[in-house]
Structures are given as structure tokens and as C-alpha cells.
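Chemist: Next one to model:
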Amino acid sequence: MNPTSSSSSSPFLSLVIWVFFFFFFFFFFFLQAPTNARELPPMSSPLHSPFPSPLPTLILPSSQSLPIPASPSPATPPSTVMQIIVEKHHHYHKELMVATVLSSIAIFMIIISAFCAWILWRRTTQTADSKDIQSSDSTMGLALGPILNKLNSLKTSKKGFLAMVEYSTLESATNNFSESNVLGEGGFGCVYKASFDGGLLAAVKKLDHGGQECVREFENEVDLLGRIRHPNVVSLLGYCVHEGKRLLVYEFMQNGSLESQLHGASRGSHLSWHLRMKIALDTARGLEYLHEHCNPPVIHRDLKSSNILLDADYNARISDFGLAVNAVGPSKENVKLSGTVGYVAPEYLLDGKLTEKSDVYAFGVVLLELLVGRKPVEKTEPSLPQSIVTWAMPQLTDRSKLPNIVDPVIRNKMDLKHLYQVAAVAVLCVQPEPSYRPLITDVLHSLIPLVPTELGGTLRVVDSSPLNPKAL
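Modeler: Okay, here's the model as predicted:
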């Protein structure tokens, strides 16, 4: 038997018992009342009527008169009969008062029982939900429990749990942090491919230099990703602190980063138009969760194509929360200027003003990368780097020029109306004035109709062949 279901049904069982008990007492009382009444003397009878029987009315001539006979003497004195009536009336009045009080108490107890049952049900439901969330979290990406059989301990917090992994376990899983296992390199260290028992994989970020800034980013990432669970945010499975080295264990993303797909050896050849729109939609969903559903809201502050990871089915997840800050509170006010050139919003770069619209600007740059296949900053001339926003903006608003700047891999392979709509969204996102940029929720709703239903949108693709996500 499931203990959760039995515990959730016990409040309702107690409520039924309460209702049965009080209604049984209530009806028993009223069934007894008529019996008691029948044991009392009858109220009246033809022989003991307190009032004389009415005399027949005779119509006589006015000149005649009859003597009025004296009233017969009743068998029972009128005063005694009236006393019996008053006593019986008082007796029934008392019974009615008692019944009213008991029924009121019964109703009150039923209401209290129902309220207590509702509270217990809510608590049971919340407990079950938290267990389900933990269960679903444990099955996302890498099933850490069965894999990391050398866990040192479990760190439990109010908002989630992470596994503290032994350094020797990570060392063995990464082949002693071999260069052949390197997946990428960041500002404070490398990311390694880790293979645990059973052939299951994870990504291990090793932060072994950077001083206090490295420590702050490590703690920030553990704090945020330890309590964030969303399909479009990468899952942090565990961490390790060993002799000044700090390591983070993530779920493994088979297709690497969006940057490597767009600007690596394949040059975006694996990404069709529909897959690119799906990646944009997934990223928008992840940002919307951070901006609208986290409490307090979270500003990522370093959204870029290298921090958007892709799994085997090209589902996108936002990663690297080392620079993320809460949208309200002192953490937002005391941050120094950070980010990546080409993605940083102008108001943040020039005036230090940081809002959720700063992430929207970075999202617009990623959308341009998906659209035109260029890096955020490129050197069009040997000594003059140019941002993708500066280069693309004049052509994005010209419908005659727009098809010519699209990535050749997807050129002429989409509905022009959809192309114009994506270009319009990108233009709004990279507006210099933050108040002109849309909320990420508005961006999300603009992209949903452009993505096929099979990939998470609402677009119905008319095709006689089965829809294969990798072929879109």
C-alpha cells in the first residue's frame, strides 16, 4: 500500500466517522422524543375537555326567552388541565432547545473536522508533490544515485539537494582529467567529459584558478542551480571541493553548445530552420522561467550561444550561472560589470543599469546568430571588428535585403512570413533603449506559432512523411 495515499485518505475517514456519530446521535434523540411524549397523559378528551361543548343555537321570537342552564361541572378542574398544558409545552420547548444546541454543536464539529481534513490534505499533497519533484529531478539527465556509488555525503538545503562527490570518483571518471576528455574551456577552468560505472555520462567543470572571483561564481552556481529545476535550464547534479579545487557536475549534453554547432566544424549544417526556431523557443522558455517564475527573479547576465547547451534531441538548456544575480535586492546593486563582448546590453555597458531587459538584448543577439549564422563580433576588416547588431540592423528592416543575409544553410528553406516575423522579433530585442524591448514572455508567444507541434510549438507542418526532428 502506498503510505501517501493512506495518509491522505485518513482525514476523510475521520470526517465520515464524525458525521456518522453526530447524525446518529441527532436522529436517535428525535426518535426518542415522540416516545416520551406518548408516555404523558393525553392532552384532552371528550370527557375531560376544559371547555364546555358548544350549545346548539336556537332561534326564538324576541318575546320569548329560555332559561340558560348552568354549565356542567367538568370532571377535571380547569386549573389542573391548564397546568398540564403549560408543563407539556415547557417540556417540548426544552427538548427543542436541547436539540437545537446539539445540532449546532454537531454542525460546528463537522465544519471543524472538514477544515482540519482540508489542512491535512493540503500538507499531504504538498509533501507528495515535493517527493514527485525530487523523484523527477533524480531522473533528469544523469541518474546520479545509482551511478556515483562513492558519494561522500548528501548536502540537503531548504530548496533542493545536491550530491557532494568524492574527488577520487571524478578523477577516475574523467581519466585523471585527461586532455582527451576536455569538452570546452571557460574563464576559470575546463569542462571534462566524465564516464561513470555503467557507461553513463556527465560533464564536470573544474575551477582551479581565479581566486576569490572563482569562489564567488562557484558558490553562486551551487546556490542557484541547487534550487532551480526546469527543462530548459541545465541540471546541476553535484559538486566537490578538494584542496582549493572546486568542481561542478552537470548532466551531459550530447550535442554540445549552440556556439559549437553554429560556428564549429559543421558550420550549422545540422541545424535546419525548424530546429533553430526550436532552440530559440527553448531558450526563451528558460529565460521566462528565470524572469517570471523564480522568486526572486533571476537575471542570467551572461546569456550567449556557448552557454546554450543541446541534448541528443536538440533540446536547449541554459547553463553557466556564475554571473547570475537576483533581479531585486542588494546582490543586483553590488555587482561589477561582467559579460561577454557582443552580448552585453548598451545601457549596462555604459551606465551599469542591469534589468531583465539586459537578458532580452542578449537573447536578440543569439536569435541573430541563428538567423544569419555569424558570430556576435566579427572582423569585417583587419583592424575593425563589427558587431552582428550593427551589421544586420539596416538589412533586417528591409524585406528585399533580408533573405540575402540569412545563413546559406537555411536560405530559401522557410516561409518568408516566418522569416520576417523572426527578424522583427530580433530587431525589437536589440533595441538600444531597454523600454522598447519586449518582455521575454512576449518573445516566447511570438515564437510558439513558428515551431512545429512535434518540436514544442503550435505550427502544423503539412508533410506526407513522418516528421523527424533531426531532418527539420
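
Chemist: C-alpha from now on. contacts and neighbour counts both.
Modeler: Noted.

Chemist: excluding its backbone neighbours, what's nearest Ser138?
Modeler: Spatial nearest neighbour of Ser138, excluding adjacent residues (Cα to Cα, 6 or more residues apart in numbering): Leu144 at 6.9 Å.

Chemist: Could you also give me the structure for this second sequence? I'd like to compare it with the first:
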Amino acid sequence: MACLQLQVLLLLACLLLDAPHLSSAAATVPTPPFSFNFDFSNMSTYHSDDLRFEGNATVHGSFVDLTCNAYGLDISQCTAGRMSYSHPVPFYDETTKEVASFSTEFTFKIIVPKFNNDKAKGDGMAFFLARYPSRMPPRSGGGNLGLITNDNYSSIGPDQFVSVEFDTYNNTWEQPKQTGDHMGIYINTVTYSTNTTNVSSFSPNESMMTASITFDSKTSMLVASLQYTGNYSNYAPVNVSAKLPDPTTLLPSEVAVGFSAATGAAFELHQIHSWSFNSTIAAPVQKDHKKAIAVGVSIGGGLILVLLVWSILSWWKWRKTNREFDKGTRGACRFKYHHLVAATNHFSMDNRIGAGAFGEVHKGFLTQLGREVAVKKILRESRAGNKDFFDEVQTISRAKQKNLVELLGWGMKGSSIIDFVMCWRRQKNTDLFLVYEFVDNGNLHMHLYEKEALLSWRIRYKIVKGIISALVYLHHDRDPYILHRDIKPSNILLDKHFNARLADFGLSRTADNGTIQSSMVVGTANYLDPECMKTGKFNRSSDVYSFGLVLLEIACKKDENSYAQVWERYIDKTLMQVADDRLQGMFDKRQMERVIVLGLWCCQPNIEMRPTMEEAMDFLETDGPLPKLAKPKTSSSHRKKKGAAGKSSSRDIDKRTGGVRQFKYNALAAATNQFSSENRLIGAGPFGEGYKGFFKEMGRHFAIRRFRRRADQKEAARRTSMTREKAHTIFLVYEFVDNSNLRVHLHEKEAVLPWTTRYKIVKDICAALVYLHHERRPFVLHRNIKPNNILLDKEFNAKLADFGLCGTADKVGKARYMDSECRKTGKLKRSSDVYSFEIVLLEIACKKDENSYAKVWSRYLEKSLMQVVGDRLRGESDERQMDWCCQPNIDMRPTMHQAMDFLKSDGPFPELAEPETSSKHGKLPGRETMHKGCLDNSRDDTRQRFPSKIT
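Modeler: Okay, here's the model as predicted:
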């Protein structure tokens, strides 16, 4: 956009700089005579913007029809039409009263249908000059020829005209001399002509005719001549002329010129094939050209000065930016942007291999290095200026260790002086890239949870030692040391020999004074040290905590790898029972025990009790005694009795919220105007009312839910931000999403959501559920997925909301969206969320009256699936982006990982098992009474029934 604006500015400058010359030329050189020439059989001779059509007039092929180009129509539908030149035509100079002489020539046909009686022609056409712009009067059909209203015998005011008529109606009753076809000159009337002459016929066998009309301003004579062509060229020409009164009293200085025609009781066609027009009037002489020259010089000089300053500033900014980047990156190899574009095939989706919090990653081949690379594009919104970029390049370029992913160099889009001169952008908006070595064997998360092949204990232990080696280097061998701040399985890459390579230093920082204070929320919440969440301070123990959680994931069962669960086994001295049972006991027990204990040690709530990475390495490599781990203070806090006062309860809540920010009640009341009805959000869930609030100190809006008091308030304390009244009313503080929810946009708003937006929403919901089901440890069930709980921001990004049912309700879900299997068994599983997700998919894609599973299944069997697509989408949808998730057999449903892969891939559709209810159009299995057992957080794993990857 900036480039376009600057180019327009440069063009304007050139024009204004030349303005004096243009002004002078306008003053000394007369404007050439006004003229145009249209051949309607050749579209290159005219432009549609040059013509104005009114009434029934229109272009048909190689000619213009003034009246309807169809036979047998009701004559009331074909009354009149006009075609005129759409721009004003100079008629006389208002100052000098000089009148233009003009001439016009046109070829035309008047065709009488065979079913018409020759004596009943109707009604004719005319060439006219009228007030600009052309306006066809109402009720001007029949003998009025589209020139005059039927109620009047003469025209005054805006409908005044001068015309040459080619009249085909026999109106001897009105003018006895006019016995049939006649040509005449009329001024402001169609009844009494200035001069008229009879014509043998305007339509001899549909022959072409040529008419020429001239006006001499010196004699005021208007002369019209008609000549036949072709087989009728021997017909004598017909002429008619008249002297006009003072033209300046007839019409304004600028007029509309054109043709008008009409039909009445009879029917005929009026066709114009070509038209030329010439006028001799010249534009008035420019008297104030000196003033124009002065203005042009002033503006042009000013623009020259602005452009000069612009160029100097652009050069200075370009030089300064390049120096800052070279200084900030400390001499790291710099790749040209076009080399990165070529290496990644223009950053195509086929080359995209991942996306992190700080940007997308594309695989590429750099011919300059002769090797495969991973190119990471840093998202603009993820950095403040280029500070993050400079920090990352400095950090990684100096870190060289075998278990760290190597940074090969960096690049920047638009780094030449031309880019800055033509498109001056702030540094923050510059596209920045990091180029890493390509590690070709995926990451630890994929191998632990997604791939069928099981990682042996020997490989897992090798990976553990590789991670420790990398962190010992970062924490102890570097000066100043480096914090990673986002250690998680997906950031641990594996090469073909399963050597661990610690990646994604997007959140890394050097720490000169031992601690980093950050106002940004960094890292992945599931692996983030609670102490960091509370204080915003990062140190080496923060990385140690994240590393401990990763160790527990490597060693333990999928559903028993949280710190709390493993701690219980440690207390009970049954630690081996949490070892990953998929290993079937094929592991070194000493190694397994030490890895699990090290994981617990690293996750100690008291940061002073955690080991350093050097101590962790020594612990694994030696056979010394196991450390004595301090018992977490929170391990028995939930068992305490209520005590003498409410203080104990308050402390318990503070502990269980894990350090998440607590707002004071007075602040919430002020933000919501004392919880006024004006601030109340539409709709209240089963847990309380919602209010919109504005926190001045934070400068942003929030959604605040008043949580209804219930016996299990301890669950509410797990929410994002919370506070409480003296009477222990809990409030939850959420981000405010300002574009309503999916249900409103699907069923209440008039504007239709296009398919591209709907598909984007589907992918966003899918991504959220993948995180809850597969990336959280332990996984989280939503249990109330429905359109109302899918909020949309102003860019229509979907935000999954209302986790109020995730662990605090006796009744869960809404009947329409609830898995029938849950109704039967009273147990909720991940497949229950998958079922609800599918019902939402059908609602997004299908017609309102055909979005039940049974109806869609019927269409699926008939291979007419696209018939259920919402009518309002008007064919915008993509057929392959539609059905799988709501199989009645829960073992046949996909996981959310598989659903995401299915949406992203172009592979074949899965073979769906036919449900027992497939022939019963309408209802899903019966609504049995729900059991409280629905709250059973069963950890199903249905992946074994499916391939781990859809191709």
C-alpha cells in the first residue's frame, strides 16, 4: 500500500512540475474541434462509458436498438428508448455567445415486422439536441417519440429540445400534408413542425439509410438530408431545412446529443449502426494562466523539496537499519531474500513443516550451501520492533554444541535502498527470517504420541542425556548463560540416529545478572514453571522445571505422567507402576527409577530444592543414593479441615490457582460499573452471569463471570484469572472476544459467513481440541462443545470458550450435541468431544433443516452429500471438506489429531461404518437419563483403531 501511495505521489509530482507548461499551452493553443466517431459493428471504436442508454435502448451485437429487439411482446413493454453521448457537448460560449457549427452523420434502419399492417407503422425516431444530461420524459411513448410527455403539446424547462424526426406514423388527421412517412424539424414539440417533407418509405425491404444533419452558426440554418444505399441507392435524396431562432435562447451552453424512438399501437424496430459528430467550437481562452503557472511552480517546487527530504531520510534509514541488523546479529551469515524464496519454492504450503509461537517454518534447499535448511519466518506480531530477532540471532549464533540446532544465518525482506525509497516501512513491519540446519527425523512429541513405532528405552535414555548435555552447555558453559524458556517435546528435534537437538530459541535470552524479568507471557503453559507465572521472573530453575516435566513424559504412562500422579507413586514406593507400560518391562530399572526421580526433583515447587543441570547430569551418570525429595506443601492442603476462620479457605484457593493473577473485588466492581445491567453480556451459562469490564490500568476489556456458589468451588479455582468476595463468590476473568459467537453468525445475522471463513473456523476449533486432547498432560475434556461456546474475534479466528463444564457440573453438555454413548454409559471420553465437534461441523456446513446426523448419513449413502450444503453458500463449499466424526461406534471415530490430518491432507475419504440408525431419518439414539458418572474423566485412547497418519 505504501509503495502504491508513493508511486502515485511521484506521478503527481511529475504532472505538477509540468503544470506551468501545461497551463501556458492551454492559454496559447486552441482546443481542437470537438468530435467522435462510433461504428457499433467494431467495439474498439467506442467505450460503454461514452454512451447513455434510457428506456428500452440497448446494444445488440453490431447495432444499437432504440426500442425492443423482440417481436410479439406486449407493446406496453416497448414504449420508448434513448441513446445519447454521455459527456456534455459544447453548443455555445457563455461569455462570448459564440455558437458552434456542427455536423453529424449516422446510418440506420427502421424495420417493420411482417405481421404488422404496412399502414400501421409506429411510430418513428429522431435525432435531438437537449439539455445535458439527457432525461427521457415520463409517458413519452407512441407519437411522442421519447421526446415529450404525453400530456403536453410542447416542452418547456428541462425537457426543451431541437430535433430532426424520421416519423413513420400517418397523422394526416393532424397535418393533412403528412400523408405517410415524413422527415421534419421540430422545436419543443412533436405536433407542429418548423418544416416537413414526405418520404416514400423509411423501410424499403429493411434497407440501410444514411442521414446527415448540419448546422451553420453564421446563418442559423439546420439542414437534414436522407440518402438510401444498396439496391435503393437510385431513390432520390430527401432534404429538409429550417432557420432556427437564436440558439442561445433555445438550449444551454452544453447540450446532450443523441437519438430517441418510440412505438405505440403498432410495432417496429429502430436501429443505429454508426454515428459520427463534429463541432467547431473551441474552448474559451484561459485568461488567468499566469496565476496557474505561479500555483504550478509553487506546488511543483514544494513537491521537489518533499521528495528530496524523503530520499535523504530513506537513504539514512536504510543505512541505519542495515548497520543495526549487522551489529545486532554480530556478523552471522546473511542470506539474500530472493535466495530464501527460491529455496522454499516461494514459501509454499507444501514446504511448510511447522509453526511455533514466533513464526512459521519452511523446509528448503539452499544451493549456496548445497544442503537442506529450515527457514523460520518471524511473525511481526510476535516481536517488539526487532529486539526479539536481534536477541535470538545473537544467542544462537554464539551457541555451538552438538545437541543444539545450529543457526546457519539470517535474512530480511526488502533490504535494498530501492525497497526503502519505493516502500518506506518501519523496522517492525520488515519480514525477518532465521535459517537453521534441517533435522530430518521429526520431534520427540511426534515419536511419543503420534507415530506407531515405539521408542525403545535405550533411545529414550539417549535422548534424555542429549537434552541434559545441551542444557548444561547453555546454563553452565556459556558466559553469560542462556535460558531456553520453552522446553517441551515438540522443541526437541531428532536426527536420523535419534540424537536429541534442542530447538526453537525464539524464547531464549542471555542472562547477565542471573534473572530475566519479562512482561510477556512466554513459553508453553503446560510446561511453564508456576513460579514464573506468579512473578514474571525467569532463571535457570525455570528451565529445570520444564525439563523435569519432559522427563516424566518420556518415562511414564500417557495417562499418569503429571507431577501429582507420579508423586503419589513415589510416596507409596510404587514408582515402577507409572513406567510406560508400552515398553513391556524392557528397560533398565535403575535408569528408569533415576529418570523418574530426577523428573520429580526438577519439578519441586520450592525452586531452592531443584537441582542444577550439572547436578542432574551427575545424578544420572553416577550410582549415588537417590535424593530425599521435600514433600510438596500442597499435597495435603485439600485434606485439611476448615479450621477456625475463612483465612484457611482463602489460602487454599490461592495455592490451588497455581499463582495465576488474583483481582481484587473492588477492581472488578469498578471495571463493570458495579456489575450494572448495561455491562451484562447476553446469555448466562449454568455457572453464572457474564459482564463486560474495562481495566484502566491494563487498557483493555475483559469478560468477567460471576461464578455461582456451589459445593465444588475448588474446581473453579483452576480457571485463568480469578477473585472472590468475602462471602466466597468466585469471579473468573477472561479475555474479551468482541465478535460474538458462531451461533449468532450462523443463525441470527443476515450477512452470510462465506465458506472460506467457515473452514477457517473449523480448523481453529480442531487445533484447540488437538491441544486439549493430545498436548495437555493430563488431557482435558471440554464436554460442552456447541456453537454458543465458539467465540469469534474481529478477524473471525475461533476461540473455544466456556470451560465451566470441564470439571464443575453435575449435568454436562447440551442434549443435541451430546454423545449418545455417554447417555447410555454415563462416561465421557475424548470421543464424546469428537462427537460434539462433528455435530457442530454439520451445523456449519449444512442446511438448517438437514443438519442432523441421520439426514446427512442418508445423503452420504446416496452419494449426494453436496445436497445438504447450506443454500446460502451458493456453491462456495469444497466437497472434500465435510464428514467423518460422528460415527455411532466410538471406536470408529477419529482422534482430533486424525481429524486435523484429514482436513490438511488430500488423501482418500475414510470408509465409514453404516450406523444402525441409518434408515431412521431424524433421531439419534434415545436420550437415556444421564448418570453422574458422566464426570468420569476416562482416558480413552482410540488411536489403535486408526492409522497414525492419513495419507
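
Chemist: Got a TM-score for the two of them?
Modeler: Once superposed, the chains reach a TM-score of 0.55 (TM-score structural alignment, normalised by the length of structure 1), with 285 aligned residues with a Cα RMSD of 2.8 Å.

Chemist: how about the spatially closest residue to Ser382 of structure 2 that is not a sequence neighbour, what does it touch?
Modeler: Leaving aside its sequence neighbours, Ser382 of structure 2 sits nearest to Phe358 (Cα to Cα, 6+ apart; 5.6 Å). By Cα atoms under 8 Å, 6 or more residues apart in numbering, the contact list for Phe358 of structure 2 reads Ile378, Leu379, Ser382, Arg383, Gly506.

Chemist: Who are the contact partners of the residue opposite Arg352 of structure 2 in structure 1 once aligned?
Modeler: Matched across to structure 1, Arg352 of structure 2 falls on Val182, judged by TM-score structural alignment. Listed by Cα under 8 Å, 6+ apart, the contact set of Val182 of structure 1 reads Cys190, Val191, Tyr192, Lys193.

Chemist: Any of those buried? List them.
Modeler: Among those, those classed as buried by 16 or more other Cα atoms under 10 Å are Cys190, Val191, Tyr192, Lys193.

Chemist: sorry, back to before: of the contacts of Phe358 of structure 2, just the buried ones, ChimeraX syntax please.
Modeler: Only the buried entries of these go into this ChimeraX selection, using 16+ other Cα under 10 Å:
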select :378,379,506
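
Chemist: is it possible to export the contacts of Phe358 of structure 2 to CSV including secondary structure and distance to His447 of structure 2?
Modeler: Supplementary listing: those in CSV, determined by DSSP: H, G, I helix; E, B strand; the rest coil; distance: Cα to Cα, whole Å:
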residue, secondary structure, distance to His447 of structure 2
Ile378, strand, 26
Leu379, coil, 28
Ser382, helix, 28
Arg383, coil, 31
Gly506, helix, 23
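
Chemist: what about structure 1, which of the contacts of Phe358 of structure 2 hold up?
Modeler: Of the contacts of Phe358 of structure 2, the ones still in contact in structure 1 (both residues aligned by TM-score structural alignment, their matches' Cα atoms under 8 Å) are Ile378, Leu379.

Chemist: Which pair in the contacts of Phe358 of structure 2 has the greatest spatial separation?
Modeler: Leu379 and Gly506 (10.9 Å; Cα to Cα).

Chemist: What span of structure 1 is stretch 858-876 of structure 2 aligned with?
Modeler: The aligned range for stretch 858-876 of structure 2 is empty, by TM-score structural alignment.

Chemist: What's Asp504 of structure 2 aligned with over in structure 1?
Modeler: By TM-score structural alignment, Asp504 of structure 2 lines up with Asp320.
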